[in-house]
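[1] using only what follows, build the 3D model:
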Amino acid sequence: MTGGKKCSAGLSCGPLMLACTCSTPYNCRVNCSLIAEAYSEYQAFDCMTDKPHQCVIIGIAGASASGKSLIASTLYRELCYQVGDEHIGIISEGSYYKDQSGMTMTERVKTNYDHPSAMDHSLLFQYIQMLKAGLPIEMPVYSYVEHTRRPETLHLRPKKVIILEEILLLTDLRLRQEMNLSIFVDTPLDICLMRRMKRDVNERGRSMDSVIGEYQRTVRPMFLQFIEPSKQYADIIVPRGGKNRIAIDILKAKISQFFE
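    Now for the predicted structure:
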């Protein structure tokens, strides 16, 4: 690895020093060792191609159950068919909820998951920088049933285009500055609530009362305080959610330009 600047653990992070956000030598030793391992893989991959490593970041935000995940998955699936899955990837901000393995289940369920503080945006930002530097990442896997990260990770290699999606992406200045295109899915809250109730009861093992209670306590207030105001930062606003076929076609045409 290239020498140069050293992080707080004394490791030579070289060109990856920009990705080191660790506050203590111990954490830095663990995290930057993973970065160093990823960089070794990058060097092996890099020797096989002379093409510059460029990664385009597309951010899709909106209220919970607004249809943003449907838009993201539709774009991913159709663009994969068009350019191949080796050139496009998708990351959910929900994978970057903070690890709560050291908390009891009673403590975990009290977390306000619609507040920006519930997200590990620093780790997501670090991993975006790694992808832009041509490095693979190990994405966390979050369990919505256990309310914490699972022990396994998902390996993601650099792609030409990465689609980010979830509720709070546009609330973080660092993430916005990394995006080449930002999208806000604008769906009426009553429709979002009905979709959320169906999803959380059927897919996440929640009771109807708990879903409605959470909506009243945190989901709606946090939407009004954080998510809706972040709409001002979007380049494109999509009405009517994930079944807006005209909007999806327009977005697909725009994203396709990044592959040219």
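[2] drop to CA atoms for contacts and neighbour counts, all remaining ones
    Fine.
[3] ranges for the strands of the stretch 101-250 of the chain?
    Along the stretch 101-250 of the chain, the stretches classed as strands by DSSP state E, counting those that start in this stretch are 137-143, 148-156, 161-165, 181-186, 236-239.
[4] dump those strands to CSV, plus distance to residue 249.
    Shown next, in CSV, are those (distance: least, Cα to Cα, whole Å):
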stretch, distance to residue 249
strand 137-143, 29
strand 148-156, 26
strand 161-165, 16
strand 181-186, 14
strand 236-239, 12
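[5] and the ones you listed: which comes nearest residue 84?
    Judged by Cα to Cα, the one of the strands of the stretch 101-250 of the chain that comes nearest to residue 84 is strand 161-165, at 11.2 Å.
[6] and the closest one, what does it pack against?
    Applying 3 or more Cα pairs under 8 Å, 6 or more residues apart in numbering; DSSP states H and E, one finds that strand 161-165 contacts strand 56-62, helix 68-83, strand 88-92.
[7] pull out the buried positions in the first one.
    Right, strand 56-62. 56, 57, 58, 59, 60, 61, 62 (16 or more other Cα atoms under 10 Å).
[8] which strands or helices does that strand pack on?
    Judged by 3+ Cα pairs under 8 Å, 6+ apart, strand 56-62 is in contact with helix 68-83, strand 161-165, strand 181-186.
[9] with respect to residue 204, which of those lies nearest?
    Of those, nearest to residue 204 by Cα to Cα is helix 68-83, at 15.9 Å.
[10] mind listing what's buried in the closest one?
    Those would be 68, 69, 71, 72, 74, 75, 76, 79, for helix 68-83 by 16+ other Cα under 10 Å.
[11] could you also give me the structure for this second sequence? I'd like to compare it with the first:
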Amino acid sequence: MSMSHIFRKSRLAVSCGILGVRISCRFIFTHKMSVKQAEFADTNGFESKTPFLIGVAGGTASGKSTVCQRIMEKLGQQHKEQTERRVVCISQDSFYRTLTPSERLRAERGQFNFDHPDAFDDKKLLTILKDILAGKKVEVPEYDYITNSISNRSHTIYPADVVLIEGILVFYFPEVRELFHMKLFVDTDSDTRLARRVPRDIMERGRDLEQVLNQYMNFVKPAFEEFCLPTKKFADVIIPRGADNLVAIDLIVHHIWDIMYKKRPVKIANGCNGHLEVEDGGSGRRMSGSSEDTLSR
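    So this is what the prediction gives:
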């Protein structure tokens, strides 16, 4: 199926003025990955494979997790057993560092900055990602938002074809950023993000309204502008409106489908200012051809 036919089918409008999906003028499938993924024997009892690593960044409550969920749903991975999944997702929140006693007290009062790079154990994240790229089975800890600490529970990540890593600062640390084969930035309006964060933190994380608003104004918003937003320039694909951007999700799913089934990636043509700018026409139609029967909405 030609690229022009895919675009017609999806009702994509190429526009210089409205940014829907920005794709760098190059292969999305970078030089870091060969067309055929390497597979080799592993000592932990599972078939080892070098996965395609995708970073998903964006501000708080921008829809990063939802974008990852949509991708997994469309690829039919959401309800598979962990050992059978070919696409898995990991949250950067699992790599918050252990707080000191004084930091824990400040966190309980909503006075600790969890959006600052120093709040994360980037070395541990780097080690886990390198193990994943080496085709190893890894244990990823679970973070407890109520107690602001790493819980005793963890979940096992088995070798997979595609691994999604989502978090506010996944592009901030250079050594981590260089590991990604594709980088997505979920770009959502700040008012929308705040409107999502307030009820989430109150209902799911046991915060009160005053604490949530104070934390947002004193820590979350300044940290986003200083640390998260500047990493947008590293993204290969920028997704406005997050999971509501159906065309962007379908484009990414189509590319992941090609990776999973070892097809040669499609080269995207130039658009305005060296980027392809795609406006979501709201049709929500699939962009793929051979995968259309499988990618369920």
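[12] tell me the one of the buried residues of helix 68-83 of the first structure nearest residue 131 of the first structure?
    Closest to residue 131 of the first structure, out of all of the buried residues of helix 68-83 of the first structure and judged by Cα to Cα, is residue 76, at 17.5 Å.
[13] aligned partner of that closest one in the second structure?
    Aligning on TM-score structural alignment places residue 76 of the first structure opposite residue 72 in the second structure.
[14] check contacts around its match.
    Neighbouring residues of residue 72 of the second structure by Cα atoms under 8 Å, 6 or more residues apart in numbering: 78, 87, 88.
[15] what's around the residue nearest to the second one when sequence neighbours are not counted, how many residues?
    Nearest residue to residue 87 of the second structure, sequence neighbours excluded (Cα to Cα, 6 or more residues apart in numbering): residue 162, at 4.7 Å. Taking other Cα atoms under 10 Å as the criterion, the count of residues near residue 162 of the second structure is 20.
[16] equivalent analysis for the one 5 residues further on, please.
    By the measure other Cα under 10 Å, the count of residues near residue 167 of the second structure is 22.
[17] against residue 209 of the second structure, how distant is it?
    Per Cα to Cα, to the nearest Å, residue 167 of the second structure is found 24 Å from residue 209 of the second structure.
[18] ok, now residue 24 of the second structure?
    When distance is defined by Cα to Cα, residue 24 of the second structure is 40 Å away from residue 209 of the second structure.
[19] which of the two has more neighbours?
    For residue 24 of the second structure and residue 209, the more surrounded residue by other Cα under 10 Å is residue 24, and the numbers stand at 21 against 13.
[20] tell me if I'm right that that one and residue 238 touch.
    No. Applying Cα atoms under 8 Å, one finds residue 24 of the second structure not in contact with residue 238, separated by 9.7 Å.
[21] circling back to that earlier point, make JSON lines out of the helices and strands packed on strand 56-62 of the first structure and add distance to residue 44 of the first structure.
    Rendered in JSON lines, the data for those read as follows (distance: least, Cα to Cα, whole Å):
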{"stretch": "helix 68-83", "distance to residue 44 of the first structure": "24"}
{"stretch": "strand 161-165", "distance to residue 44 of the first structure": "21"}
{"stretch": "strand 181-186", "distance to residue 44 of the first structure": "31"}
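[22] name the nearest residue to residue 239 of the second structure, ignoring sequence neighbours.
    In space, residue 239 of the second structure is closest to residue 186, 4.8 Å off (Cα to Cα, 6+ apart).
[23] residue contacts, the one you found?
    Applying Cα under 8 Å, 6+ apart to residue 186 of the second structure gives the contacts 56, 57, 58, 59, 62, 63, 64, 238, 239, 240, 241, 242.
[24] contacting residues for residue 167 of the first structure?
    61, 62, 63, 64, 93, 114, 227.
[25] in the second structure, which of these still touch?
    Contacts conserved in the second structure for the contacts of residue 167 of the first structure, using both residues aligned by TM-score structural alignment, their matches' Cα atoms under 8 Å: 61, 62, 63, 64, 93, 114, 227.
[26] can you put the residues you listed in JSON lines and add distance to residue 250 of the first structure?
    Shown next, in JSON lines, are those (distance: Cα to Cα, whole Å):
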{"residue": "61", "distance to residue 250 of the first structure": "17"}
{"residue": "62", "distance to residue 250 of the first structure": "18"}
{"residue": "63", "distance to residue 250 of the first structure": "21"}
{"residue": "64", "distance to residue 250 of the first structure": "23"}
{"residue": "93", "distance to residue 250 of the first structure": "24"}
{"residue": "114", "distance to residue 250 of the first structure": "29"}
{"residue": "227", "distance to residue 250 of the first structure": "24"}
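[27] now, which of the residues you listed sits nearest residue 120 of the first structure?
    residue 93 (8.9 Å).
[28] no further questions, thank you.
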